[in-house]
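Asks: Coordinates for the following, if possible.
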Amino acid sequence: MPLREPSTGTGRRAKAVAVAAVVTVLAAVGTAGSSLLGGGGTAEEGAGASPGPRASASASASASASPSPTPRAGAAEQPTIPGWKVVVNPEFGTAFDVPPDWDVKDPAALYGFQDSTIDPDVPANWDKFIVLASGFASLRDEWCVPDIDTSGRVKGTELAGAGTKGAKGAPDTDRLALNQAAAWVYGGYTQPDKKSIISDRTAKPYTTKSGVKGSVAWARSKNAPRKNRCSSEGKAVAFGFRNSAGGYVAWVLYGAAGVRDELPDSTVMRILGTVRLHGTPKKG
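Replies: The predicted model follows:
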C-alpha cells in the first residue's frame, strides 16, 4: 500500500516496503526513463529534492509550456468533467481530473516506486527511488493486500495512480513520453527485469481538450516477474508537454493490467484529455 508521505519510525518503513511492489512513496527522482530508453530528464530534474515541512517534497523539475492559454484564476479548481475531482500541481502549473472514486493526495507530496534492491528498513533517501511524481491521485489504495511478509510488513497495492513530474533536460516531448511510460512500468511492475517491458516505438502527437499540445506514449509489461499474490502485469501512459513557463513536464498514469478490475484504456484516455495548464508554475 504505497503512496504515503515519509514519516519517522517503523510506520514509514513499513509503508515504504509496500512501495517496492507497486506504487511507492514520497520523494524525487526519475532516471529510470533515461536508463531504459536514453534521455528524458534525470531524477532530481523530474521532481524537486528539497524536503518540505512534513518530510515530503515539492516538485522542482522543469515543467512545460504549451501554446494553449493560461487558465483563468480559479478556473482549474472546477473539474472539466462534472462529478470528477481536480488534481492540481502548483509546482509545475498543471491540473487534471479523475473519477470520483479516486483519492486525491496532497499536491506537495511525492509518490513513486522505490528501487526493489534497497533494504526497506534503510531510511528513505531521494536516490532510492526510480520514479517520482507530485500532484498525485490514486485508485483503490487497498486494491490488493497480500500476506504479511517475513518481517511482519503488510504490502498493500493500489490499482492505479497518476501524477505530474518535471523533466529538465528532456530533448523533446516524444522522448520524454517514451521514457516515462517505460520507467513507470519498470518501477512498478517489472524491476529488476527490463526485458518484459513492451513500449511504443514512437510517440504520437496529442492535444488535450484544453488545447495543450504534446506527445503521448504507452508501455506495458509481458511476463513480468511475480513476487507475491498481488503481482500483476502493468501498463502506463505518459504525456510529455511544456508548461506556461516553457519547461518540460510529463503527466503519467500507471495501473495493473490483465486483472479483473483493470482501469480501461478508454477511461485512461478520458483522464488524459483533462490535462491542462493551471496558474503560474513555480518551476519552468
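
Asks: okay, CA-based contacts and neighbour counts for the rest of this
Replies: Noted.

Asks: For the stretch 51-200 of the chain, just list every one of the helices.
Replies: For the stretch 51-200 of the chain, helices defined by DSSP state H, counting those that start in this stretch occupy the ranges 173-185.

Asks: mind listing the strands for it?
Replies: For the stretch 51-200 of the chain, the strands defined by DSSP state E, counting those that start in this stretch cover 85-89, 94-98, 102-104, 111-114, 129-139, 160-166, 197-199.

Asks: would CSV of those strands with mean neighbour count and distance to Asp147 be doable?
Replies: Formatted as CSV, the entries for the strands of the stretch 51-200 of the chain read as follows, by neighbours: other C-alpha atoms under 10 Å; distance: least, C-alpha to C-alpha, whole Å:
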stretch, mean neighbour count, distance to Asp147
strand 85-89, 26, 32
strand 94-98, 27, 30
strand 102-104, 19, 24
strand 111-114, 34, 20
strand 129-139, 29, 21
strand 160-166, 31, 20
strand 197-199, 20, 27
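
Asks: Second chain to compare with the first, below:
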Amino acid sequence: MWPGEQPAKSEHAWRDMPTSPSGQPAGPPPPRRSNRAVTVAVAASATVVVACAAVAGYVLLGDGDGSDPGPAPAPPTQSRSQSPADSRGDAGPEPLVRGWKVVLNPERGIAFDVPPEWDPKSADWVRYTAENDDPEDTPLVAMRAPAYLKEKWCTSDENRDGSQEDTPLASVGSRGNSGAADPREAASGDSRAWVYGEYAQPDRGKVRSGRVENFTTRSGLSGTLASAWSTGVSTAKKCASDGRAWTFAFRDSEGKVMSVSLVGATKVPGEVTETTVRKIMGTVRLESG
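Replies: You can find the predicted model right below:
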C-alpha cells in the first residue's frame, strides 16, 4: 500500500451490482486479465461502492450515501459505443473544443471533452483495476463513464482461458473521491493506483510520481493535477507496456472531492501526448441538472 493507505475491505465491494431482468443477481465481475483494467455495466441509478486502496475509505461512483438501496434494475439494452448524450435522449452539453466529443458523468455533474477519435461510453459503464491475485477482484481504483482511444488497440488471451480480451490504448473517466482528504491526495493517489494496477503490478517499485501542480480549467475550475508512470515493465506479454496516468482532482460546489483520470500506454506508437492530456483536462467542468 502507498503511505497512509488503509486496507481495502473486499466484503463491501460490488455489493450493489445490478440484477438481471429475471431479478436474480447478475453475478461477479468478469475475470480479469493480468495487469489490465476491466469495464463492467452497472445500472445508472444504482449506488456502486468500491473499496479503494488509492485513498483511505470508500469511493462512491453513483448517487447516494453508501447505504444499500436494495436490488437495482438491470441496465438498459444499448450499444457499447452509444454516446452519453444519446443514452440520455437529449443533445447534451456542447464541447468547449470545436469538433471534440463531450464525456458526461451525470451522477457527478462532471463533463469534459475528448478528441473526435475517442469513443465515449455512457454513465452505465464503470472501469476498474484490481490486484491480479485478489480472488475478490476488489477494485484499487475506478472511473465512471469512460471514453476510450483505440478500444481494441491490442487483443490477447494473457490468462489463457480461451477468451480474447481487448486492451485500449488509453482511457479517461471521472469519479468521486469521498475518502480523500483533499484534491492533492486524490490526484496523487489515483494516478499512482492506475499506473500500478494497469501496468506495474506486482512491483510497486516500478511506479514513479511526477510533479503535483495547481491547475485551473477553461471554466475556472481549480484543483490539483498529478501524474505517475511506470518504468521497466516487461513487454514479454503481447499487450504489456509501460504506462502513464494523469489525474485532475477538484472540489465540486458542495465541497466534495472529485477527479478525472486519463490512463494510457507509453513508449508505443500513437500514445497520448502531454499536450493532449492538458487540453482534455482543461475542458473539465461541472454541469448542473
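
Asks: Overlay them and tell me the TM-score.
Replies: Counting by TM-score structural alignment, normalised by the length of the first structure, the TM-score of this superposition works out to 0.76. Behind it: 242 aligned residues with a C-alpha RMSD of 2.9 Å.

Asks: on that earlier part again, for the strands of the stretch 51-200 of the first structure, give me CSV that also has distance to Cys230 of the first structure.
Replies: Written out in CSV, the entries for those read as follows (distance: least, C-alpha to C-alpha, whole Å):
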stretch, distance to Cys230 of the first structure
strand 85-89, 27
strand 94-98, 24
strand 102-104, 20
strand 111-114, 16
strand 129-139, 15
strand 160-166, 13
strand 197-199, 18
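
Asks: Quick one: closest of these to Gly33 of the first structure.
Replies: strand 129-139 (8.3 Å; C-alpha to C-alpha).

Asks: Report the aligned residue range of the second structure for that closest one.
Replies: Equivalent residues of strand 129-139 of the first structure are located at 139-149 in the second structure, counting by TM-score structural alignment.

Asks: List the contacts of the matching stretch.
Replies: Among residues not part of stretch 139-149 of the second structure, those counted as contacts by C-alpha atoms under 8 Å, 6 or more residues apart in numbering are 13, 50-54, 61, 84, 103-105, 117-131, 168-175, 190, 193-194, 197, 260-261.

Asks: Now it on the first structure. Mean distance?
Replies: Compared with the first structure after fitting, stretch 139-149 of the second structure has a mean deviation of 1.2 Å; criterion: mean C-alpha distance after the TM-score superposition for the first structure.

Asks: about what we covered before: and the strands of the stretch 51-200 of the first structure: which comes nearest Met269 of the first structure?
Replies: Going by C-alpha to C-alpha, the one of those nearest Met269 of the first structure is strand 94-98, 11.0 Å.

Asks: The second structure: matching residues for that closest one?
Replies: Following TM-score structural alignment, the aligned partner range for strand 94-98 of the first structure in the second structure is 110-114.

Asks: ok, residues contacting the matching stretch?
Replies: Stretch 110-114 of the second structure is touched from outside by 95-97, 100-105, 174, 280-281, 283-287, with contacts defined as C-alpha under 8 Å, 6+ apart.

Asks: got it, and stretch 36-52 of the first structure?
Replies: Under the contact criterion C-alpha under 8 Å, 6+ apart, stretch 36-52 of the first structure has outside partners 27-34, 57-62, 110, 126, 130-134, 165-172, 175-176, 178-180, 182-183, 194.

Asks: Tell me the gap between that stretch and the middle of its chain.
Replies: When C-alpha coordinates are averaged (C-alpha atoms, centre = their mean, to the nearest Å), stretch 36-52 of the first structure and its chain have centres 12 Å apart.

Asks: Could you list the buried residues of it?
Replies: Along stretch 36-52 of the first structure, these residues count as buried under the neighbour rule (16 or more other C-alpha atoms under 10 Å): 36-37, 39-51.

Asks: now stretch 241-259 of the second structure
Replies: Within stretch 241-259 of the second structure, the residues that qualify as buried by neighbour count (16+ other C-alpha under 10 Å) are 241-252, 256-259.

Asks: In this structure Tyr189 of the first structure contacts Glu233, no?
Replies: Yes: Tyr189 of the first structure lies in contact with Glu233 (C-alpha atoms under 8 Å); the separation is 6.3 Å.

Asks: what residues do these two have in common as contacts?
Replies: Contact criterion C-alpha under 8 Å, 6+ apart; residues bridging Tyr189 of the first structure and Glu233 by contacting each: 221, 224.

Asks: Please determine how far the corresponding residue of the first structure for Ala181 of the second structure is located from Leu178 of the first structure.
Replies: Taking TM-score structural alignment, the alignment pairs Ala181 of the second structure with Pro171 from the first structure. Noted for Pro171 of the first structure: a distance of 12 Å to Leu178 of the first structure, by C-alpha to C-alpha, to the nearest Å.

Asks: Tell me the gap between stretch 10-26 of the first structure and the middle of its chain.
Replies: Stretch 10-26 of the first structure sits 15 Å away from the centroid of its parent chain (C-alpha atoms, centre = their mean).

Asks: what's the span of stretch 198-214 of the first structure, first residue to last?
Replies: Start-to-end span of stretch 198-214 of the first structure (C-alpha to C-alpha) is 22 Å.

Asks: Could I get the buried residue list for that stretch?
Replies: Residues 199-200, 203-204, 206-208, 210-214 are the ones in stretch 198-214 of the first structure that count as buried (16+ other C-alpha under 10 Å).

Asks: residue with max distance from the center of the first structure?
Replies: Distance from the C-alpha centroid of the first structure peaks at Thr150, with 28.8 Å (C-alpha atoms, centre = their mean).
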